[in-house]
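Student: pasting the sequence and the predicted model now:
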Amino acid sequence: MTTVNHAPESKAAGADLSLAFDDLRYTLESYRVSNDERLAQIESRHGVDPLTEEKMARIDAALDETMRRIDRMTLDRSRPALGRDEPRDPLVGEHKAAFAAYVRSGEASGLKRLEAKALSAGSGPDGGYLAPSSVESEILRRLSTASPIRALATVRTISSGTYKKAFSTTGPASGWVGESAARPQTGSPTLAELSFPAMELYAMPAATQTLLDDAIVNIDQWIAEEVESAFAEQEGAAFVSGDGIDKPKGFLAYPMVAEASWNWGSIGVLNTGVAGAFATANPSDILVDLVYALKAGYRQNASFVMNRKTQAQVRKFKDSTGQYLWQPPASIGAPATLMGFPLVEAETMPDIANNALALAFGDFRRGYLVVDRAGVRILRDPYSAKPYVLFYTTKRVGGGVQDFAAIKGLRFAA
């Protein structure tokens, strides 16, 4: 048996990542020096030199690119190859073999027999066939790293089409009582129900027959890689702003009310005080207000969520001692931080504009719920795009806010 040594490859990847971190530190230092020049020019009342603004824009773009490169390298390094360990369960191995035969040649008799034995509903040519559990697990694992809100939220796997959760609108009925004292009757809690239906999400990767005939190609790995970006992109948009019609409901799709008049069923928001911008004087003060709009129990696990353009704005903010509020990742795989809280970049968040809710802060693990219906189905289609073979891949996913007190928003409005 031949042993493959992956150590040189791992060392090279680690060296590249270390170099990327060095580039990040150097670029960040250049950025901060240029920003200090810009602030000094503002204080001198002569206005900002256009050359300084142009220089900052170039460094800012380089900083974004370096951050993206580190994210890609960290993600690639965390992806173990599929199929390194053979499955011990004979049925699992049989399913993998039958699935490989279906994907490579269209031979479906093995999957038909297995799904008939399992009394699987919806199997057959019209509904496609269930992918092996290893493929499903790899797709979900990849999504948890590529889809920013999924990575923050609570994720539940369900076997039905809808997940329902009861909650008390009046709080828990409880109290203190002495050891031997009579127990007074508590009031009945008022319960309501949240419903999270799982909607169908699809991707349709294409392959040549030559690729499918190549025995060295890991089909499980190929499918997971092909659907990852398509699923992550659609999920990312839906979890932020989806309207709940044939897709999950995003946290920005719920009613937005001023934090002073917040009530259950809506997201509390603060205004920056300036239409389409942060305040000119002490712009970071509103971020402090946003942090403390969240109750202490939620703050300890809270994160900022914004897109790249908004992050470019908050990178310039300093505290009263002159320290920058935005800090780069402290280690490999760690997020950047803002005021000590993790900062998650979600490109589907709105840009800063008049009345836009471009920044959110909260404990998304308690605040947002993602539901995955078990099973990923794949339908092989060799006819629609000859000479390519299409793989219509579907999974069912839903989502919505489960605790409205856990998420707060910042609106760029007067």
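Tutor: Happy to help now that I have it. Residues are numbered from 1 along each chain as shown.

Student: when you work out contacts or count neighbours from here on, use the C-alpha atoms and nothing else.
Tutor: Will do.

Student: Tyr254 against Gly268, yeah?
Tutor: No - counting by C-alpha atoms under 8 Å, Tyr254 stays clear of Gly268, with 10.1 Å between them.

Student: who has more neighbours out of these two?
Tutor: Between Tyr254 and Gly268, Gly268 has the larger neighbour count (other C-alpha atoms under 10 Å), namely 25 against 17.

Student: helices of the stretch 151-300 of the chain, start to end?
Tutor: Secondary structure of the stretch 151-300 of the chain by DSSP state H, counting those that start in this stretch: the helices cover 209-213, 219-241, 285-293, 296-299.

Student: which strands and helices sit next to the first one?
Tutor: If I follow you right, that is helix 209-213. The contact analysis (3 or more C-alpha pairs under 8 Å, 6 or more residues apart in numbering; DSSP states H and E) places helix 209-213 against helix 90-105.

Student: number of residues surrounding the closest residue in space to Val376 that isn't next to it in sequence?
Tutor: If the residues on either side of it in the chain are set aside, Val376 comes closest to Lys395, at 4.9 Å by C-alpha to C-alpha, 6 or more residues apart in numbering. Other residues within reach of Lys395, judged by other C-alpha under 10 Å, total 20.

Student: comparison target, given below:
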Amino acid sequence: MDFEIHDRTPETKAGIAGGEAQEVYDAMMRTFEEFKSENDHRLKAIEQRKGDVLNDEKLARIDASLNQHQQQLDAISLKGARPALEGRRAAQDASAREHKSAFDDYVRSGEAAGLRALETKAMSIASNPDGGYLVPVELETEISQRLANISPIRSLASVRTISSSVYKKPFMTTGPATGWVGETDPRTQTASAVLDALSFPAMELYAMPAATATLLEDSSVNLDQWLAGEVDQVFAEQEGIAFVSGDGVNKPKGFLAATTVANASWAWGSIGYIATGVAGAFPASNPSDVLVDLIYALRAGYRQNATFVMNRKTQSTVRKFKDSTGNYLWQPPAAATGKSSLIGFPLADTEDMPDVAANSLSIAFGDFRRGYLIVDRAGVRVIRDPFTAKPYILFYTTKRVGGGVQDFDAIKLLKFAVS
């Protein structure tokens, strides 16, 4: 992924990004108007039972162009959201500056004495080459912010930083007995609440960027920016897969890996789904009705902050749907920095969601901030390895992250199945 090595003023960068984003957004809106016109022509031909292969091919090309514009907007937004590390250094205290200087020496030349002394002083368990060395807090914050901007589920879910290897969240399986009484009526003793706990272990995620000696010796290269730029995309891709479909073995457990049941039979510990009634497809008649059913499968308290989650291929299908008055249910962003919407709810592009197929769970809808929890163990560690891939120098970079469903009532799924 591209990133800036040399400093720029935020105003200049924002101005360029803003103008570029507006141009892409304007092009996207023109393309959407063309898409609507071509799809209306397709629907009319279907009504007249006149298939048009050329029309279908043209519509597919326009749809691909819409997806490309959205990807460009996402990339521009990500680039603009990356904070400048240099601008925050003036606020660092003396110990942070000392750590930063020692870390630069370690990355550039392998000199670890300064880091070892600092981490031994802090009684860190990672104060040796085998365990790696903690990156400066500023760099750790930079990596976390980039991940939040890149990873769709991380940007929607609740995120908690922990200092232990496991986070346990208690919840009530049965609440205390309650009731209404008159002012002078006797109060009977209430039953005690029954508590249980969900566990969210933090698993190790790693990346291993490589650098040349020339790059590391170049004093004009911002090593913080270089390292963050090398690991952010790799971490985000692996996290994204795990948060959606991870099996929980040495990785977070994704919400699609939870037990799923028909929503009419929903119980705590499982996620409810609505079936489309057709294996591997939307219904041929009134296909958007199942999306409305999915929306109202979610309780009102969750619905007000809910988001649709699906990949772009699935979006290409729902983009053709209209309501009873002829309005398209999918709408492009209202502004260059906004998000697309579906039936008035935000839509998150998540390429790790499965394509539509028989029995697939290709669309999720819910309040992910209440429904899914991500736990980050504090500390990103780096081991410098100049031996394994000579003449390149490898930087084995690790962070610990976990995740899982924390409220099974806050997420609903659309299953492309008969029942």
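Tutor: Arrived safely, thanks for sending. Predicted model, so just to flag it, every value in this text is computed and none were measured.

Student: at which residues are the strands of the stretch 51-200 of structure 2 located?
Tutor: In the stretch 51-200 of structure 2, the segments counted as strands under DSSP state E, counting those that start in this stretch are 133-134, 158-162, 166-174, 194-201.

Student: so which of those is nearest Met29 of structure 2?
Tutor: Met29 of structure 2 lies closest to strand 158-162 among the strands of the stretch 51-200 of structure 2, at 32.3 Å (C-alpha to C-alpha).

Student: how close does the helix or strand harbouring the residue nearest to Val376 of structure 1 sit to structure 2?
Tutor: Element membership of Lys395 of structure 1 [criterion: DSSP states H and E] is strand 388-401. Mean deviation of strand 388-401 of structure 1 relative to structure 2 after superposition (mean C-alpha distance after the TM-score superposition for structure 1): 0.4 Å.

Student: before we move on, back to that, what lines up with the residue nearest to Val376 of structure 1 in structure 2?
Tutor: The alignment partner of Lys395 of structure 1 in structure 2, by TM-score structural alignment, is Lys399.

Student: mind listing what that match touches?
Tutor: Each residue near Lys399 of structure 2 by C-alpha atoms under 8 Å, 6 or more residues apart in numbering is listed here: 204-206, 376-377, 379-381.

Student: same thing but 7 Å
Tutor: 204-206, 379-381 (C-alpha atoms under 7 Å, 6 or more residues apart in numbering).

Student: for Leu252 of structure 1, same thing?
Tutor: Going by C-alpha under 7 Å, 6+ apart, Leu252 of structure 1 touches 240-241.

Student: what does it align to in structure 2?
Tutor: Applying TM-score structural alignment, one finds that Leu252 of structure 1 aligns to Leu256 in structure 2.

Student: same deal with Glu345 of structure 1?
Tutor: Alignment note (TM-score structural alignment): Glu345 of structure 1 maps to Asp349 of structure 2.

Student: before we move on, what about Pro80 of structure 1?
Tutor: By TM-score structural alignment, Pro80 of structure 1 lines up with Pro83.

Student: just give me the match in structure 1 for Lys313 of structure 2.
Tutor: Using TM-score structural alignment, the partner of Lys313 of structure 2 in structure 1 is Lys309.

Student: what helix or strand does its match sit in?
Tutor: Assigned by DSSP H and E, Lys309 of structure 1 belongs to helix 308-314.

Student: average offset between the next helix or strand after that helix and structure 2?
Tutor: Going down the chain from helix 308-314 of structure 1, the next helix or strand is strand 326-327, by DSSP H and E. Mean deviation of strand 326-327 of structure 1 relative to structure 2 after superposition (mean C-alpha distance after the TM-score superposition for structure 1): 0.6 Å.

Student: what's strand 326-327 of structure 1 aligned against in structure 2?
Tutor: If you align by TM-score structural alignment, strand 326-327 of structure 1 falls on residues 330-331 of structure 2.

Student: stretch 148-167 of structure 2 aligns to what range in structure 1?
Tutor: Under TM-score structural alignment, the match for stretch 148-167 of structure 2 is residues 144-163.

Student: what residues sit buried inside that stretch?
Tutor: Across stretch 144-163 of structure 1, burial judged by 16 or more other C-alpha atoms under 10 Å covers 144-155, 158, 161-163.

Student: quick one on the thing from earlier: could you find the closest non-adjacent residue to the match of Lys313 of structure 2?
Tutor: What sits nearest to Lys309 of structure 1 in space, not counting adjacent residues and going by C-alpha to C-alpha, 6+ apart, is Asp351, at 6.6 Å.

Student: picking up where we left off before, so which bits of the helix holding Lys309 of structure 1 are buried?
Tutor: Quick answer for helix 308-314 of structure 1 (16+ other C-alpha under 10 Å): 308-312, 314.

Student: against which helices or strands is the longest helix seen in structure 2 packed?
Tutor: When structure 2 is parsed with DSSP state H, its longest helix is helix 10-47. Contact here means 3 or more C-alpha pairs under 7 Å, 6 or more residues apart in numbering; DSSP states H and E; on that basis helix 10-47 of structure 2 packs against helix 53-81.

Student: average offset of the helix it packs on relative to structure 1?
Tutor: Helix 53-81 of structure 2 differs from its equivalent in structure 1 by a mean of 0.5 Å after superposition (mean C-alpha distance after the TM-score superposition for structure 1).
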